[in-house]
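Participant: structure for the following, please:
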Amino acid sequence: MPLAPLLVIAGVLGLAIGSFLNVVIHRVPRDESLVHPGSHCPNCGHTIRNRHNVPVLGWLLLRGRCADCNTPISARYPLVEAGTAVLFVAVAARFGWSWELPGYLYLAAIAIALALIDLDVMRLPNKIVLPSYPVAVALLVPAALLTGDPGALLRGAVAAVLLYLLYRLLGAWGMGGGDVKLAPLLGFYLGWLGWGAVAIGAFAGFLLGGLAGAVLLLTRSAGRKSRIPFGPYMLAGAFLAVFAAVPISDWYGTLLSASAY
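Facilitator: A predicted model of the protein is given here:
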């Protein structure tokens, strides 16, 4: 089937999901309901009108301010919506019309929510991480059966255990409990793609986290004992592997072959 319609669908879906993720990012850390009350201004409490709830466009129409009390509305809201749409389009381009596509779109959605929540409150909520396990199984098991690749599930399960053990070991050196709970989920998704994706995703997470920590230390934005959220770097590393594990593995293999002569 043509890819272009899928990309359009993914983009529109990403905008809508991104709008919902803004609610998730704001309310889950506060243990608030995602359903009641409806979207409202946190300053004056007025309900947001439907026309102002249109992703990205609503914020532009309001010029970044509440229609009732004129309080500034953070630019992060439209950025989350647009960013989710871009990531959904990228994932759709990566997997095309495939049975595993819904599973990786779900991973993209929770990745955005978890990364921003971790940056905000330095916590990866169980309310998002733990339910994602049965969701991943429900989405990827049928995909494996329909594509005739049950080995991907076994590989994902083994990768999940390995990353859990790795992060559990690192927990003794300060790795957060939320990171330990997230690691097997990422391992399951990366293992589905192959061992190269597992290795690259895990390594990239540590590399990106280390580089970010070094920058914070050099700019004196954090000290040696400061807590730094690691979830965003785990997730960024995982998606680097999702999109680029094959070319990175090929490049590394070429280096090894060249060094052998």
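Participant: when you work out contacts or count neighbours from here on, use the C-alpha atoms and nothing else.
Facilitator: OK.
Participant: now residue 134: how far from residue 234?
Facilitator: 20 Å (CA to CA, to the nearest Å).
Participant: over to residue 186?
Facilitator: Distance, residue 186 to residue 234, using CA to CA: 8 Å.
Participant: before we move on, what about residue 22?
Facilitator: Taking CA to CA, one finds residue 22 at 21 Å from residue 234.
Participant: higher neighbour count, these two?
Facilitator: Using other CA atoms under 10 Å as the criterion, residue 22 and residue 234 rank with residue 234 on top: 26 against 19.
Participant: how about that one, nearest residue that isn't a chain neighbour?
Facilitator: Spatial nearest neighbour of residue 234, chain neighbours left out: residue 205 (4.3 Å); criterion: CA to CA, 6 or more residues apart in numbering.
Participant: in terms of helices and strands, where is the one you found?
Facilitator: Assigned by DSSP states H and E, residue 205 falls within helix 195-218.
Participant: now for that helix, which elements pack on it?
Facilitator: helix 150-170, helix 177-193, helix 231-259 (3 or more CA pairs under 8 Å, 6 or more residues apart in numbering; DSSP states H and E).
Participant: for the comparison step, fold the sequence that follows:
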Amino acid sequence: MTPLLVVAALFGLAVGSFLNVVIHRVPAAMSLSRPGSHCPACDHPIRTRHNVPVVGWLVLRGRCADCRAPISVRYPLVELATAVLFVGIAWRLADLDLLPALPALLWFTAMGVSLTMIDLDVRRLPDAIVFPSYGVIAALLVTAAWIGHDPAALLRAAVGAVALFAGYFLLAFFYPGGMGFGDVKLAGIVGGVLGFLGYPVLLVGAFAAFFIGAFVGIAKVLVSRGTAGRSLAFGPFMIAGALLSVFVGPTVADVYSRLALGG
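Facilitator: All right, here's what the predicted structure looks like:
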């Protein structure tokens, strides 16, 4: 398994570097390819050797090589977070003997990282990321089911996508102040991916989003001493809950069922 995890880490670093471009440019409706990477302060192109994920930022000590303007630490953190998540997902799916689903889960993870940062920045979940992900993830899940000879997984994915989309749609319809339709559109993808992995993963992931959101909301109120503040973006909680459930969903569901049944 070690070679797989090494490849996942290196691939995650490379993808994380690209996600930094996505996070910055997609909300501004900018091209992802032109212009090339450049310093936003002096507009000087970034040298190839300085574009190496994490290492480039460390070599430059967090400053532009030309104008010495500071480079946000968020760039290497996004790269590291993506690499860590890719390694974790690869390890978990290998442990569950679900490696055919790895491409779909890696796409979902990369999508989740970019949407999380964008939602935190501008309170939007761009259609330019969400809508193409429906087609890509669907194709990857179909391929995974075909390789794994598991057509039932596709049925679970369809049920999960429809159920979570419908649930979020009703929440947004009856309580528009607490749920945006960007969250509704994302819910279908979350439900499909989690449903493919199993109904326990789907159920725990769906509830985990609200649990994490409530926990963060209460913490925010306590820190701000009860004063009103800016509403919380919910997309990051959906992504966090989904990824958390990939790792602990079956265990949590099993513990809950035992407690509920008194076993």
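Participant: quick one on the thing from earlier: next, the angle from the helix holding residue 205 of structure 1 to helix 177-193.
Facilitator: Using axes from the mean of the first three to the mean of the last three CA atoms, to 10 degrees, the inter-axis angle of helix 195-218 of structure 1 relative to helix 177-193 is 150 degrees.
Participant: helix 195-218 of structure 1 aligns to what range in structure 2?
Facilitator: The alignment of helix 195-218 of structure 1 onto structure 2 (TM-score structural alignment) covers residues 199-222.
Participant: average offset between that stretch and structure 1?
Facilitator: Its aligned residues in structure 1 lie a mean 0.9 Å from stretch 199-222 of structure 2 after superposition (mean CA distance after the TM-score superposition for structure 1).
Participant: to which residue of structure 1 is residue 86 of structure 2 aligned?
Facilitator: Counting by TM-score structural alignment, residue 86 of structure 2 corresponds to residue 88 in structure 1.
Participant: what sits against that match?
Facilitator: By CA atoms under 8 Å, 6 or more residues apart in numbering, the contact list for residue 88 of structure 1 reads 10, 11, 13, 14, 105, 108.
Participant: show me which of those are buried.
Facilitator: With burial judged by 16 or more other CA atoms under 10 Å, the buried subset of these is 10, 11, 13, 14, 105, 108.
Participant: the fourth one sits in which helix or strand?
Facilitator: So that's residue 14 of structure 1. helix 3-27.
Participant: same for that helix, what does it pack against?
Facilitator: For helix 3-27 of structure 1, the elements it packs on are helix 76-95, helix 101-121, judged by 3+ CA pairs under 8 Å, 6+ apart.
Participant: and of the ones you listed, who's closest to residue 140 of structure 1?
Facilitator: Smallest distance to residue 140 of structure 1 across the helices and strands packed on helix 3-27 of structure 1 (CA to CA): 6.2 Å, for helix 101-121.
Participant: average gap between that closest one and structure 2?
Facilitator: Helix 101-121 of structure 1 sits 0.5 Å off on average (mean CA distance after the TM-score superposition for structure 1).
Participant: quick one, the helix or strand that comes right after that helix and helix 3-27 angle?
Facilitator: Per DSSP H and E, the first helix or strand lying C-terminal to helix 101-121 of structure 1 is helix 126-147. On the basis of the same axes, to 10 degrees, helix 126-147 of structure 1 is oriented at 160 degrees to helix 3-27.
Participant: which residues sit against helix 126-147 of structure 1?
Facilitator: Applying CA under 8 Å, 6+ apart, the contact partners of helix 126-147 of structure 1 are 28, 99-100, 102-103, 110, 114, 150-153, 178, 181-182, 185.
Participant: quick one: which of those residues is nearest residue 193 of structure 1?
Facilitator: residue 152 (7.2 Å).
Participant: my guess is that closest one contacts residue 190. True?
Facilitator: No: in this structure, residue 152 of structure 1 is not within contact of residue 190 by CA atoms under 8 Å, at 9.7 Å.
Participant: out of these two, which sits in the busier spot?
Facilitator: residue 190 (28 against 22).
Participant: coming back round to it: now the helices and strands packed on helix 3-27 of structure 1 as TSV including distance to residue 56 of structure 1?
Facilitator: Converted to TSV, these look like this (distance: least, CA to CA, whole Å):
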stretch	distance to residue 56 of structure 1
helix 76-95	5
helix 101-121	16
